[in-house]
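the following comprises the amino acid sequence and a computationally predicted model.
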Amino acid sequence: MIVQTNEADPLSALLGAVIERGPWSHCAASLYDLDSGDLVLRSHVGFGPELAARWVDRLERNNPSRTAMHTGSAVAIPDIRSNRRYLSWTSRNTDGYASSLYVPVRLGPHQAAVLSVHRPVAHDYSQAELRLAGAIASMAALLLRGMAGHRLASPSGRPDAVLADVGSRLLDAHGREDWPTLMCAAVATALGSPVLLLDRFSQVIATADVDPALAARLAGGIVSPRRSAASGLPDHGTGARPVTVDGVPLLVGDAEGLGTLAVLAGARSERGLAAEVIELACRHIGIAARTMRASIDAEARAAGDLIGVLLAGGADASDLERRAGLLGLRLDRPTRVLRARISGTRQTPDPAEMTDLALIARRHLRDRGLDALVCPVDLSELALIVSVGAGDGAELLESLRRSLAEGMSSLRLAAPGRGRVQIGVGASGIGAEAIRRSDEGATQALHVIESGAATTDQLAIEDAGIFSLLTSIPSSDRIAFVRRHLGALVAYDRRYGSDLIPTLACYLECAGNAQRAADELFLHVSTVRYRLSRIEQLAGVSLRSHHDRLCLGVALHLLRLDDLPTPGHPSPTKER
């Protein structure tokens, strides 16, 4: 028997939300009996009543929904007009849409559900869209199975009412900034039991009616449930399993795409309704997490594209201001560029982890009242364009470094206290050209930090002294200057293990006073004078000449930026 659902049931509400908030114009969910191949139940949104009736009347075997059901694989039809395999089906069963995607979900050995989503124009379905549709299909499958009469009984004898209520609450939480807390509260209200949601590192994301100390204690002992697979697709049983942590009984479910949902077991849990609620909530959490991830990635790509254009220069100023304004940054007000480099990681971060660090940085700056665009430059560096405001000095940089270091720890990129963050800061200015110059300054300041010439892990180019000028010189020219003035001394020290370079540096720091240099080096003054004479002989200079002392001093500063390569070996320093 074929049953069509009505607009009041939770499945229709889900499909309606999919159309309202998703990229699709039509959506349908069908439940099939795998033994007979018969359609058992169907719900749809976006289709006209005439087509809906005709669709139910026509149970043709050659349709894409049945193909997906039998093969267990998604069927994508980018352009219905050019598709020949399902021509007889699509010619009679299209109503304002031009492309279709059918995603199956197994419900044990005897049933399968298929979600179909459609667009009004021809469209190539991406892997990200397929994953999103798959998560929605999993949720729809649970509701189809329950509506077909396979739910467990609740204490009231009406699980539909409980599931419909929690489903409505879960739907309302989508798109809200505090959706993890709202979804935990929905489950806690439905079951009358405390709930906690953990990320994939077993860190607490949100709770409902759980003491923070208990939540932290339980989190360490909860392991995410394993998912089985049938024909390459999730095999959805109860979706929850009982565990005991420190004597506390729990039901835990895999919040796919995020972590683990855990419910402290209670009376309703023993009767089985909790397993249904947990499974439904986990699907909602999976969709919300994917939606959030997609939003974060899309915003990061938009910020990255804009930052790339701003730093390259040459683009239309009015267009840049418009695009920046859409992302929350005004270019007609002072901004500055920061470059943040991370190190001390256990392994090379992946792009998603760098995007997460960019989000951490942006939220930290926004919490301080500063607008910002942040994006990864590579797998170890972030570029930040930040509005200039009150309190954006050294204290802000220090707090930003701490926030990123803590983020590295929470993402398991580095052990606590082992992650290092270095930040170079460019000069402030107004407009796109000022941003480009500020980025050059931030990059130079970061280079000064990395070379060891700075004593801290955060440096503004204005505070870099002579290094703000020296870092603007191409690396090859810097090395050539060092080789010309200090090459003989460096080679002598390397060959004989002497300390002519440190002696020269100390002598110049002491304004040419040999006795002060001897005191600083804990040497006899005659030893220092002997070394100075050797320096004059090897370098072919006179330390009494102001010009020679100036050249040697500049060369020593450059040597701190770029170590002089051993002859026959390439320089280890990148061109800057």
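Here it is on my side, so go on. This is a predicted model, so every value here is computed, not measured. Residues are numbered from 1 along each chain as shown.

only C-alpha atoms for contact and neighbour calcs from this point on.
OK.

could you look up the SS state of residue 132?
When the structure is reduced to helix, strand and coil (DSSP: H, G, I helix; E, B strand; the rest coil), residue 132 reads as helix.

am I right that residue 264 is in contact with residue 195?
Yes: look at residue 264 against residue 195 with C-alpha atoms under 8 Å: they come within range, at 6.4 Å.

which one's more surrounded, the two?
Summary of the neighbour comparison: residue 264 and residue 195, criterion other C-alpha atoms under 10 Å, with residue 195 having more neighbours (28 against 21).

for the more buried one, which non-adjacent residue is closest in space?
Distance criterion C-alpha to C-alpha, 6 or more residues apart in numbering; nearest residue to residue 195, sequence neighbours excluded, is residue 263 at 4.6 Å.

can you get me a residue count around that neighbour?
Using other C-alpha under 10 Å, residue 263 has 29 other residues around it.

do I have it right that residue 95 meets residue 51?
Yes: with contact taken as C-alpha under 8 Å, residue 95 and residue 51 are classed as touching, separated by 7.1 Å.

now do the helices in the stretch 251-400 of the chain.
Listed in chain order, the helices of the stretch 251-400 of the chain (DSSP state H, counting those that start in this stretch) span 267-270, 273-312, 317-326, 351-367, 394-410.

another one to put next to it:
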Amino acid sequence: MTVQEAAPQTGAAPVTLGAVVDALGSGLMRLVVAPRGLDVPVGELVVHDPLGDPAPRPDDLLLAVGVDAARPSAIDVVTGCAARGAVGVLLKDDGELPASLVAAAEAHGIALLIAPRDAAWGQLHTLLRTARSVSAPRGVGSQAAPLGDLFGLADALASAVGGAVSIEDERSAVLAYSTGPHPTDDARRAAILGRRVPQEWLDRLQDMGVFRHLVSSDEVVHVPPLDALAYAPRLVIGVRAGGEALGSIWVQEGDRPFGPDADKALREAASLAALHLLRARSGEDLERRRSGDQLRAVLEARLPANLLAESLQVRADAPVVVLGVELVEADDPESGVLADRVADFLVFSCAAFRRRVVASAVGRTAYAVLPGRAGGTAEARQLADDLAARVSAGLRVEVRAAVVDEVAGLVRLPDLRAEVDLALRVLRSRGTGGCVHVDDVRPASVLLQLADLAVERPGLLSGKVRLLEDSDRKRSTTYVPTLRAFLDCFGDVRAAADAVGVHPNTFRYRLRRLSELADLDLDDSEQRLVAQLQLHLLAP
């Protein structure tokens, strides 16, 4: 059984400035001015170097790294680009560009483009480089699949090559698929229903070397049928940008064998898909970073919680679930960095569950906020268990996690974070990992809060239990364990005597002596309650 790789083909038309603007999208980049129009070609991408070369050549686009648009030096960059025949300059700024800079660009025929300050230059460079290398594919029909519509691209490609199409990310999760009348085998049906390629198929394809071809080549791979698994022949190509694997496109053979132009159409579709995926990824990265910063500010009570309603697409009073995850080895010097990775992993894992989420790391804890569902607490428990297990397995670290669900919505988010933090403290005090709902450990959480209060107000621990503790320390009596056993056994003398390993009569004698020494009336419910609380706080 072999995997055949199709012969390479080359040749791509240059992209215009208008195509670049469309590829990046309004969410990532905004065109401020284009004095020569949008049909001018874009040549190479050049990164600004204030100390010298490289300098832009005719039609090049300059990425103005390190240039402050508000400073006069930005005008010098624009005029320098004009002198060399460059097509435009991409700057980063969150506001309106100075009128003097815009006027200089118009006067010198230089297009000005602007991206948000928190957009990574690496992302912008990769996306621009991919856009510049793509020509409009004639066989796929780019007009039928505007950027951002992966399902439209899948349908257009299926029509062009005559087979059912699936587009997957780099982890073999199904992102989109064609919906035409083409035959569908069991493998494709299972992948679509589960939104991920089943492990059985992944193992076989891995053994055949398919994925090795995808990560090392830009060419089409012909996958033969696997009769034993009802797996029809396929064409597959990796979707790549700047050497980075973004995903893959799979085409199942239909009623007739693939035509002679199928490989070419698939190569063209891969170039377009790279733009789709890069644009989506860049936009998602920006949105994830912004929403994460917003969540951090809300958790730290610097912003109102209802600001998260838009990111979660819920009303401010809609039910929410709050999850906190921390490393068991919290003393690891890299635990703060790992918390950021945990937050990112929570976002990706929730995407696999098709759950909207906002996540961020605060200190050494990663928090995730999700819209609640009808399943309530039971569903929140299951979700938290699954996410904690995924984080632990995916990052190969031991974690502890706590979750709470709230019907009152985002308005209580700071309080919910406090409840999650207390639950994590309980697990930490026990030296254990695992995942709990805050209700599972609420009694222990209450005692922790009372212990915190007792540290601030030591007088809460003074009184009759202290007298018994002093007697045990000075005279080697056993009054404190005797009283604790009596209260823990709800006044059952025989059970309490068994708990401390003495005869019931001996236990009664000790109980009478400690009552006389501390003037403790064990028939008084208030005295019993205070004594039991103090015992827990002194020696939890």
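That came in fine, so what should we check first? Fair warning: this is a prediction, and the values are worked out from it, not measured in the lab.

work out the TM-score between the chains.
Taking TM-score structural alignment, normalised by the length of the second structure as the basis, the two superposed chains have a TM-score of 0.61; 458 aligned residues with a C-alpha RMSD of 5.9 Å.

before we move on, the earlier item: so the residue nearest to residue 195 of the first structure versus residue 512 of the first structure, what's the distance?
Using C-alpha to C-alpha, to the nearest Å, residue 263 of the first structure is found at 75 Å from residue 512 of the first structure.

quick one: the strands in the stretch 351-500 of the first structure?
Counting by DSSP state E, counting those that start in this stretch, the stretch 351-500 of the first structure has strands at residues 372-376, 381-387, 420-425, 458-460.

also the stretch 51-200 of the second structure?
According to DSSP E, counting those that start in this stretch, the strands that the stretch 51-200 of the second structure contains are 61-63, 88-92, 111-115, 163-169, 174-177.

need the ones you listed in JSON lines with distance to residue 23 of the second structure, can you?
Listed next are the strands of the stretch 51-200 of the second structure as JSON lines, based on distance: least, C-alpha to C-alpha, whole Å:
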{"stretch": "strand 61-63", "distance to residue 23 of the second structure": "15"}
{"stretch": "strand 88-92", "distance to residue 23 of the second structure": "14"}
{"stretch": "strand 111-115", "distance to residue 23 of the second structure": "13"}
{"stretch": "strand 163-169", "distance to residue 23 of the second structure": "19"}
{"stretch": "strand 174-177", "distance to residue 23 of the second structure": "19"}
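
now do the contacts for the counterpart of residue 509 of the first structure in the second structure.
In the second structure, the residue paired with residue 509 of the first structure according to TM-score structural alignment is residue 488. The neighbourhood of residue 488 of the second structure, defined by C-alpha atoms under 8 Å, 6 or more residues apart in numbering, consists of residue 496.

separation between residue 488 of the second structure and residue 501 of the second structure?
When distance is defined by C-alpha to C-alpha, residue 488 of the second structure is 15 Å away from residue 501 of the second structure.

which other residues reach stretch 523-533 of the first structure?
Applying C-alpha under 8 Å, 6+ apart, the set of residues contacting stretch 523-533 of the first structure from outside is 500, 503, 504, 514, 515, 517, 518, 519.

put the buried members of those residues into a ChimeraX selection.
Applying 16 or more other C-alpha atoms under 10 Å to those, the buried members can be selected in ChimeraX as follows:
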select :500,503,504,514,515,517,518
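
flag every buried residue along the longest strand along the second structure.
Residue-count comparison of every strand in the second structure, with assignments taken from DSSP state E, identifies strand 244-253 as the longest. Applying a neighbour-count criterion of 16+ other C-alpha under 10 Å, one finds 245, 246, 247, 248, 249, 250, 251, 252, 253 buried in strand 244-253 of the second structure.

how about those residues, which pair is most distant?
Taking C-alpha to C-alpha as the measure, these span a maximum distance of 24.2 Å, between 245 and 253.

quick one: average offset of stretch 263-283 of the second structure versus the first structure, please.
For stretch 263-283 of the second structure, the mean distance from the matching residues in the first structure following superposition reads 3.3 Å, by mean C-alpha distance after the TM-score superposition for the first structure.

what does that stretch contact?
Taking contacts as C-alpha under 8 Å, 6+ apart, the residues outside stretch 263-283 of the second structure that touch it are 6, 9, 23-25, 27-28, 119, 123, 127, 130-131, 134-137, 139-140, 147-150, 153, 157, 160-161, 219-220, 235, 237-241, 246, 248-249.

now list the buried members of those.
If you count burial by 16+ other C-alpha under 10 Å, the buried members of the contacts of stretch 263-283 of the second structure come out as 23-25, 28, 119, 123, 127, 130-131, 134-137, 139-140, 147-148, 150, 153, 157, 160-161, 219-220, 235, 237-241, 246, 248-249.

among those, which are in helices?
Using DSSP state H, 23, 24, 123, 127, 130, 131, 150, 153, 157, 160, 161 are the members of those that sit in helices.

residue in the first structure matching the fifth one?
With the correspondence set by TM-score structural alignment, residue 130 of the second structure lines up against residue 138 in the first structure.

I'd assumed residue 105 was in contact with that match.
Yes: between residue 138 of the first structure and residue 105 there is a contact at 6.3 Å, judged by C-alpha under 8 Å.

look up how far residue 199 of the second structure lies from residue 191 of the second structure.
Residue 191 of the second structure sits 10 Å away from residue 199 of the second structure, taking C-alpha to C-alpha as the criterion.
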